[in-house]
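with the sequence up front, the predicted model follows.
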Amino acid sequence: MIKIGNLTYQQLKEKFRIKSPWDLIIIFVLNILITIPIFIIAHHNLITLDWANHVDRILLFFVILLVIQLILRAMRRITLISVILYLVVIIYGSLFSNYGFKNVFEDYRTMIYTMNEDPFPQDIIISKLLPFPNKSKILDAIEYQNPKIRNFAIMATSKHFKEVKGYQDYFTIIQSFAVFKEINTNWNYVSDPKGRDYIAKATESLQYLSGDCDDHSIFMAACIKSIGGTTRLIHTKGHIYPELYIGDKKDLEKINYAIKMILFPLESKNKIINYHIDERGNIWLNLDYTAKYPGGPFMNEEILGALTLE
């Protein structure tokens, strides 16, 4: 018979055994704690089937819950040890790595929010894209290295969302939203001269925050690019508007929650987040002058051309 100190192996197992019904309660609580991070990982990495009312995600959660429950019940005699090990791992993650209690909570909250408040995707059909009109003139007009443009962008980041916490990984995107807010709050739409397509440089638009859609797009792109953001211009029939690159599906969940609950709650209330997905799976939010919040409704959904500013 195996002995550890003065206790036999059997006595040691009995010592750590939790009596019913507490063992079942602890197993279920531990199951929930384990299932949530596993579900978040699976949700981010498995293909979304896009079933109605997110039935595929709900089914995935319950499958994981059931499997973990069966495993924990099979090892119920060492449930206490399992609880201790779980807590050690999550506490270690909280203190010494980048993923702990707070991260699990934030990821789960944003994921559930996105499942309830679906963003609205629009795919771009690459084969139908045409050459971008006035491409060279527009690129020349995006004066992102001009100190006046950068100073305006810096002013906007100091004025809006400076105190927002918990989005360190999306620092540049939050600052880009600050630029969007400053420009779109103050933009004055002015048409081009009759019969002529006038393209204003970013520094021209800066003086009065005025111009038409291509002037707005050029100015927005220049300001955001001057602080490290990535934008592109979208050409539709008779219209041009800017979009902001935010990342992939996982990033969209975070940004969707930030826009609707923290940054633009009034402007986006009861509205959806509109975005495009490119051929690489990258997600781009609409920043049109007509939008009151990032991801506002598109004026025209038929895309004719796209100009990405690397």
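Yep, it's here. Residues are numbered from 1 along each chain as shown.

all contacts plus neighbour counts: C-alpha atoms, from now on.
OK.

which stretches of the stretch 1-150 of the chain form helices?
Assigned helices in the stretch 1-150 of the chain, in chain order: 9-16, 22-45, 55-74, 79-96, 101-116, 135-141, 147-159 (criterion: DSSP state H, counting those that start in this stretch).

oh, that last question was meant for the stretch 151-300 of the chain, not what I typed.
For the stretch 151-300 of the chain, the helices defined by DSSP H, counting those that start in this stretch occupy 171-186, 202-208, 213-226, 249-257.

the shortest one packs against which elements?
In this case it means helix 202-208. With contacts taken as 3 or more Cα pairs under 8 Å, 6 or more residues apart in numbering; DSSP states H and E, helix 202-208 sits against helix 147-159, helix 213-226.

returning to that earlier point: out of the helices of the stretch 1-150 of the chain, the one nearest Asn184 is which?
Of all the helices of the stretch 1-150 of the chain, it is helix 147-159 that lies closest to Asn184, at 11.4 Å by Cα to Cα.

list the buried residues of the closest one.
Lys148, Ile149, Arg150, Phe152, Ala153, Ile154, Ala156, Thr157 (16 or more other Cα atoms under 10 Å).

again with stretch 91-108
So stretch 91-108, judged by 16+ other Cα under 10 Å, has buried residues Gly93, Ser94, Gly100, Phe101, Val104, Asp107, Tyr108.

before we go on, here's another structure to hold up against the first:
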Amino acid sequence: MTLKIPTIAEIKEKLSLPKPWDTVVIFLLNILIAIPTFLILHQNLIELDWIYNLDRILLFILLLVVIQLILRMLKTIIIICIALYLVALIYGTLFGNYGFYRVFEDYRYMIYAMSEDPYPQDLIVAKLLPFPNKSKIIKSVDFTNPKVRNFALYATTKHFRDVKGFNQNRKMIQCFAVFKEIKNNWNYVNDPKGREYIAYASESLQHFSGDCDDHAVLMAACIKAIGGTPRIIHTGGHLYPEMLIGNNSDLETAIYLIKEVLFVNESKDKDIHYHIDERGNIWLNLDYTAKYPGGPFMKEEILGALTL
């Protein structure tokens, strides 16, 4: 009995999808690939001042055509590509951080973002790109370190301790106290030349010095140490912290506290700056350049958000 070696044509036929399913699968893959690719290009390419945003419409059409051609060239191994993709997602779901649920969430965020007007006060955060130094930042936010916890407690006793009538907003006021203490002491210092250095929050407490990512890490760790919910925003070349405020009613309370009680002089005749995420949660800007919680953004463009 001789072993028959399949020809290239036979292998190609076995790995090909039957018609018309090949066209359907290729079209669906085209859409799934084109949407995030378009949004990444939209974020990073200069927008031309064309009527009706024709430059972006043509860009999306060009992407669809190019991806369609590439997928049709690869359709003989499309089954293998899909299988590898599913295996990667299954592994991510069971053992990693990126699985089926994250894919669903990311596409939902992107579609939601495309349906909204991205005004600065209304910006929807689209998770398009990997968050830079994510694992280092998470490790650096050492909010359980006694030094971080004790500093946060010290800030809450030093500032706004005697504010009356807002017991239900105690945590918000204490987070604002942390902001004030760090703001009053922070000294901006660049990283070592040619190196991205991310200091632990407990390390930054020694001299209250560092660059924007060190400030963001320290602010996030101290807020988390007293029960608040922080996140760090990545804008490309800049990181800054935000704190979760809640819903519109909570925002009204925060604005009143900032402008009428806690930061009256700093916020006089100034706007309060915040972002609304895809779930309707409101996040207040705490950048080191802001003189009060909700101060002006240093950079409005958002490339990623890391909730801690």
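Good, I have the coordinates. Just so it is clear, the structure is predicted and the values come from calculations on it, not from any experiment.

now the TM-score, please.
The TM-score (TM-score structural alignment, normalised by the length of structure 2) is 0.60; 190 aligned residues with a Cα RMSD of 1.2 Å.

run a quick neighbour tally on the nearest residue to Ser226 of structure 1 once chain neighbours are set aside.
Distances taken as Cα to Cα, 6 or more residues apart in numbering put Tyr144 closest to Ser226 of structure 1, at 4.8 Å, once the chain neighbours are dropped. The number of residues packed near Tyr144 of structure 1 is 25, by other Cα atoms under 10 Å.

turn the buried residues of helix 147-159 of structure 1 into TSV, including distance to Ile234 of structure 1.
Below are the buried residues of helix 147-159 of structure 1 laid out as TSV (distance: Cα to Cα, whole Å):
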residue	distance to Ile234 of structure 1
Lys148	25
Ile149	21
Arg150	23
Phe152	23
Ala153	22
Ile154	25
Ala156	24
Thr157	25
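
and which of those residues is nearest to Tyr113 of structure 1?
If you rank the buried residues of helix 147-159 of structure 1 by distance to Tyr113 of structure 1 using Cα to Cα, Thr157 comes first, at 26.5 Å.

which one in structure 2 is aligned with that closest one?
Aligned by TM-score structural alignment, Thr157 of structure 1 pairs with Thr156 of structure 2.

ok, that match touching Lys180?
No. Using Cα atoms under 8 Å, Thr156 of structure 2 is not in contact with Lys180; the gap is 9.8 Å.

and for the two, which residues touch both?
Overlap between the contact sets of Thr156 of structure 2 and Lys180, as judged by Cα atoms under 8 Å, 6 or more residues apart in numbering, is nil.

with structure 1 overlaid, how far apart is the longest strand seen in structure 2 on average?
Identified as the longest strand of structure 2 according to DSSP state E is strand 239-246. By mean Cα distance after the TM-score superposition for structure 1, the fitted strand 239-246 of structure 2 averages 0.4 Å away from its aligned residues in structure 1.

which residues does stretch 274-287 of structure 2 contact?
Outside stretch 274-287 of structure 2, the residues that touch it by Cα under 8 Å, 6+ apart are 109, 112-113, 120-125, 179, 216, 240-248, 251, 273, 292-298.

and with 6 Å instead?
Residues from elsewhere that reach stretch 274-287 of structure 2 (Cα atoms under 6 Å, 6 or more residues apart in numbering): 121-124, 240-247, 293-294.

what's the closest non-adjacent residue to Asp213 of structure 2?
Leu239 (5.3 Å).

which residues touch the one you found?
Cys212, Asp213, Ile233.

that older thread, now, of the contacts of stretch 274-287 of structure 2, which are buried?
Buried among these by 16+ other Cα under 10 Å: Asp122, Leu123, Ile124, Tyr240, Pro241, Glu242, Met243, Leu244, Ile245, Pro293, Gly294.

now for the residues you listed, which pair is the farthest apart?
Put simply, by Cα to Cα the two of these set farthest apart are Ile124 and Pro293, 19.8 Å from each other.

read off where stretch 71-88 of structure 2 ends up in structure 1.
Using TM-score structural alignment, none of the residues of structure 1 align to stretch 71-88 of structure 2.

and that stretch, how far from the chain's centre?
30 Å (Cα atoms, centre = their mean, to the nearest Å).

likewise stretch 288-296 of structure 1?
16 Å.

apart from its neighbours in sequence, what residue is nearest Ile38 of structure 1?
Nearest to Ile38 of structure 1 is Ile64, by Cα to Cα, 6+ apart, at 7.8 Å.

burial of the one you found, as a residue count?
18.

just give me the closest of the buried residues of helix 147-159 of structure 1 to Ala258 of structure 1.
For the buried residues of helix 147-159 of structure 1, the nearest to Ala258 of structure 1 is Thr157 (16.1 Å; Cα to Cα).
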